[in-house]
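**Student:** Sequence and predicted model, in that order:
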Amino acid sequence: MPDPIHAPRYTRDTWPIAAAMIQYPNILPDGRSVQDQAPEDWAATLADIVDAGFTELDPTDAWLRIADLAPARLDAFMGVVKGLGLTIPAISTARKNLIDPERGSEMVAYAHRVIDTAAGIGARSVSLGLFGGLTEAQKKALWFWTVQGESNPDDPDSYALAVARVRELGRHAEDVGIEIALEMYEDTYIGTADGTVRFVTDVGLPNVGINADLGNLIRLHRPVEHWLRMVEKTMPFARYWHVKNYMRTEDEATGLVVTAPTSLELGLINYRTAIRLALSYGFNSPFLCEHYGGDGISVSATNRNYLRTLLPRAPEAKP
């Protein structure tokens, strides 16, 4: 099986930078599920990705759970993907909490299917998490991250269960040549830089690392660690990386915090610095561009273009 940790080195021209599908809901206006759409309907949606200049796609299971497609339907979907000139370097799960008190075992079984599906279609990375669905209050808010969501339990048994389940999934992924990236998200065991590093260290597998989606944290309307400190702590463990950025303003006198989505180059996180540090530790995994608000696909395309300027040229290439 291929080894995701020792894959051929990418350059700025070959680095897989995928488009996320978070702009597209799983349930259509007429009540139908995207899971049940005809291939030509999938193609119509993915045409947006192609028109934005992407050559890579992460189907993102908030849009389509490709791991739950019947074999013939998965073949049909991959036919659409290939017909549009796209590839899938990675699959992200969203709000599939592996230790959910009611559905955790179901989420673990699903994650195993995602790993097998990723291996079967030639992807090399899977992003998993410990965060659950939005609360009703979050669904009503303009920006869901401004409202308190669910938290992982503060007890050692639940933590140990999370480590054990991720280790189980990591060993499966290792067997089929897949890397696991754990998505950082507030109020989970992987919701701070220190907590995330501790967690992946406790899991203790070389193919299990961090999806350092620090945008999930700097957007919070509460005190957060400085972005650079988080980068310095997490980059030695970086794997498949969701990248997005936010403006953040803090009023020290009143404690007021205001954030809003923006492009990679304009936001609080200096991605030039972050990526250089990641590369110094040997980072060689795909990226995912995602953006909330406005025309997220177009902003993601702008971010993709900026991102390529930060990545290394081929050895023979000249500036």
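**Tutor:** Received it, and whenever you're ready, just let me know what you need. These figures come from a predicted structure and were not determined experimentally. Numbers count the residues shown, from 1 in each chain.
**Student:** okay, CA-based contacts and neighbour counts for the rest of this
**Tutor:** Will do.
**Student:** Return the set of buried residues in the longest helix anywhere in the chain.
**Tutor:** Ranked by residue count, the top helix of the chain under DSSP state H comes out as helix 156-175. Neighbour-count burial for helix 156-175 flags 158-159, 162-163, 165-167, 169-174 (criterion: 16 or more other CA atoms under 10 Å).
**Student:** What of stretch 40-50?
**Tutor:** When neighbours are counted by 16+ other CA under 10 Å, the buried residues of stretch 40-50 are found to be 42-43, 46, 49-50.
**Student:** Need those residues in TSV (columns: distance to residue 246 and secondary structure).
**Tutor:** Supplementary listing: these in TSV, determined by distance: CA to CA, whole Å; DSSP: H, G, I helix; E, B strand; the rest coil:
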residue	distance to residue 246	secondary structure
42	30	helix
43	31	helix
46	26	helix
49	23	helix
50	25	helix
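**Student:** Identify, from the buried residues of helix 156-175, the entry nearest to residue 79.
**Tutor:** Of all the buried residues of helix 156-175, the one sitting nearest residue 79 is residue 173; the distance, using CA to CA, is 24.6 Å.
**Student:** adding another structure so you can compare the two:
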Amino acid sequence: MYLPFVLPCLLLKARNEPDVYETSDLPEDDQAEFDAEELTSTSVEHIIVNPNAAYDKFKDKRVGTKGLDFSDRIGKTKRTGYESGEYEMLGEGLGVKETPQQKYQRLLHEVQELTTEVEKIKTTVKESATEEKLTPVVLAKQLAALKQQLVASHLEKLLGPDAAINLTDPDGALAKRLLLQLEATKNSKGGSGGKTTGTPPDSSLVTYELHSRPEQDKFSQAAKVAELEKRLTELETAVRCDQDAQNPLSAGLQGACLMETVELLQAKVSALDLAVLDQVEARLQSVLGKVNEIAKHKASVEDADTQSKVHQLYETIQRWSPIASTLPELVQRLVTIKQLHEQGGRPAARSAKRT
């Protein structure tokens, strides 16, 4: 449809109406007319973008347009646009887990970048060396070396260049230097043979005066031991290590030193942990169940023993019942036989008296 034909049709339909060439904007309240269902729909993905973070991420970035051609000219050569490479690296914060192939391609790419950076560093080794001198680690190493040199020069000045200097034990080196000088002084006195000369003493020799008090050393050592015993007594008094047989916490602590006592108390306190208490309670429940089973078994064994004894007594009574019924007759017979024996014995006694 051509435009010259459309305009006359519109002019014919719109009659007796004012000509409106431009409309005014809607009020601000009406400008935000939108469908509320669209905001709550699950089909629409809502992305919160931080403008500052997005700007910082893409700052000073350029799109590589080398070898790209988006023209629609007809030609024999193939027009190419953006093409994806051999691999694709996932962006940060997408929440998508990399596949093994993507992870392999990413690692391969990083290895290639590392190789390229190493090659660049080889070409600029002088610049990198000058930069490394300014790092804090190198500066700290240089300060430590400088301090070591200062200590070495101080000891060398103090002990002499011929002394064996041990930087880890300067006091030992000083004592060794002292012994060497004493030995040299002793040899010089022995070589002189007691002859006195007017020559001044050699300025290279050093004279030392040793003041030793063995009694004072013993007294100081005894004082230190007494002070230590006093402090130990105060510590025991503060801790109150009284042996109480009724106290369950002091069980097994008799005769132990303070360190062992503290370790045992620490073990008992650690046993009061909630997790440990649950385990102890479970074990106590199992032990209580076993004790109840043993008590029931013991009661059943005692009942069985009593029943067996009662059964034996019953059998004995059952065997004695027929004998008990004939016992009175047997006793009566025995009494009668006794009387007969007595009567038969009387004539024999009389005849014996007569003879």
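**Tutor:** Nice, I can see it. This structure is a prediction, so every number in the text was calculated from the model and none was measured.
**Student:** Report the TM-score for the pair.
**Tutor:** The TM-score (TM-score structural alignment, normalised by the length of the first structure) is 0.17; 77 aligned residues with a CA RMSD of 5.4 Å.
**Student:** quick one on the thing from earlier: tell me what the longest helix of the first structure is packed against?
**Tutor:** Other helices and strands packing on helix 156-175 of the first structure, by 3 or more CA pairs under 8 Å, 6 or more residues apart in numbering; DSSP states H and E, are helix 104-121, strand 179-183, helix 193-203.
**Student:** Helix or strand: which one has residue 185 of the second structure?
**Tutor:** For residue 185 of the second structure, the host element (DSSP states H and E) is helix 170-192.
**Student:** List the buried residues for that helix?
**Tutor:** Within helix 170-192 of the second structure, the residues scored as buried using 16+ other CA under 10 Å are 170, 173-174, 176-178, 181-182.
**Student:** just to revisit the earlier point, now the angle from the longest helix of the first structure to strand 179-183?
**Tutor:** 150 degrees (axes from the mean of the first three to the mean of the last three CA atoms, to 10 degrees).
**Student:** tell me the most buried of the helices and strands packed on helix 156-175 of the first structure?
**Tutor:** With neighbours taken as mean count of other CA atoms under 10 Å, those reach their highest mean count in strand 179-183, at a mean of 28.
**Student:** quick check: angle from that one to helix 104-121?
**Tutor:** Computed with the same axes, to 10 degrees, the direction of strand 179-183 of the first structure lies at 140 degrees from that of helix 104-121.
**Student:** Compute the inter-axis angle for strand 179-183 of the first structure and helix 193-203.
**Tutor:** Orientation note: strand 179-183 of the first structure sits at an angle of 150 degrees relative to helix 193-203 (the same axes, to 10 degrees).
**Student:** closest one to residue 241 of the first structure among the helices and strands packed on helix 156-175 of the first structure?
**Tutor:** strand 179-183 (7.7 Å).
**Student:** What is the closest one packed up against?
**Tutor:** Contact analysis of strand 179-183 of the first structure by 3+ CA pairs under 8 Å, 6+ apart lists strand 125-128, helix 156-175, strand 208-211 as its packing neighbours.
**Student:** would you list these in TSV and tack on distance to residue 117 of the first structure?
**Tutor:** Below are those laid out as TSV (distance: least, CA to CA, whole Å):
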stretch	distance to residue 117 of the first structure
strand 125-128	10
helix 156-175	11
strand 208-211	18
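**Student:** Of all the ones you listed, which one comes closest to residue 257 of the first structure?
**Tutor:** When those are compared for distance to residue 257 of the first structure using CA to CA, the nearest one is strand 208-211, at 24.9 Å.
**Student:** Show me which of the buried residues of stretch 40-50 of the first structure is closest to residue 83 of the first structure.
**Tutor:** Distances from these to residue 83 of the first structure were compared by CA to CA; the smallest belongs to residue 43, at 8.9 Å.
**Student:** Distance of the closest one relative to residue 50 of the first structure?
**Tutor:** Distance of residue 43 of the first structure to residue 50 of the first structure, given as CA to CA, to the nearest Å: 10 Å.
**Student:** Residue 300 of the first structure now?
**Tutor:** In terms of CA to CA, residue 300 of the first structure sits 12 Å off from residue 50 of the first structure.
**Student:** Could you do residue 139 of the first structure as well?
**Tutor:** For residue 139 of the first structure, the distance to residue 50 of the first structure - CA to CA - is 30 Å.
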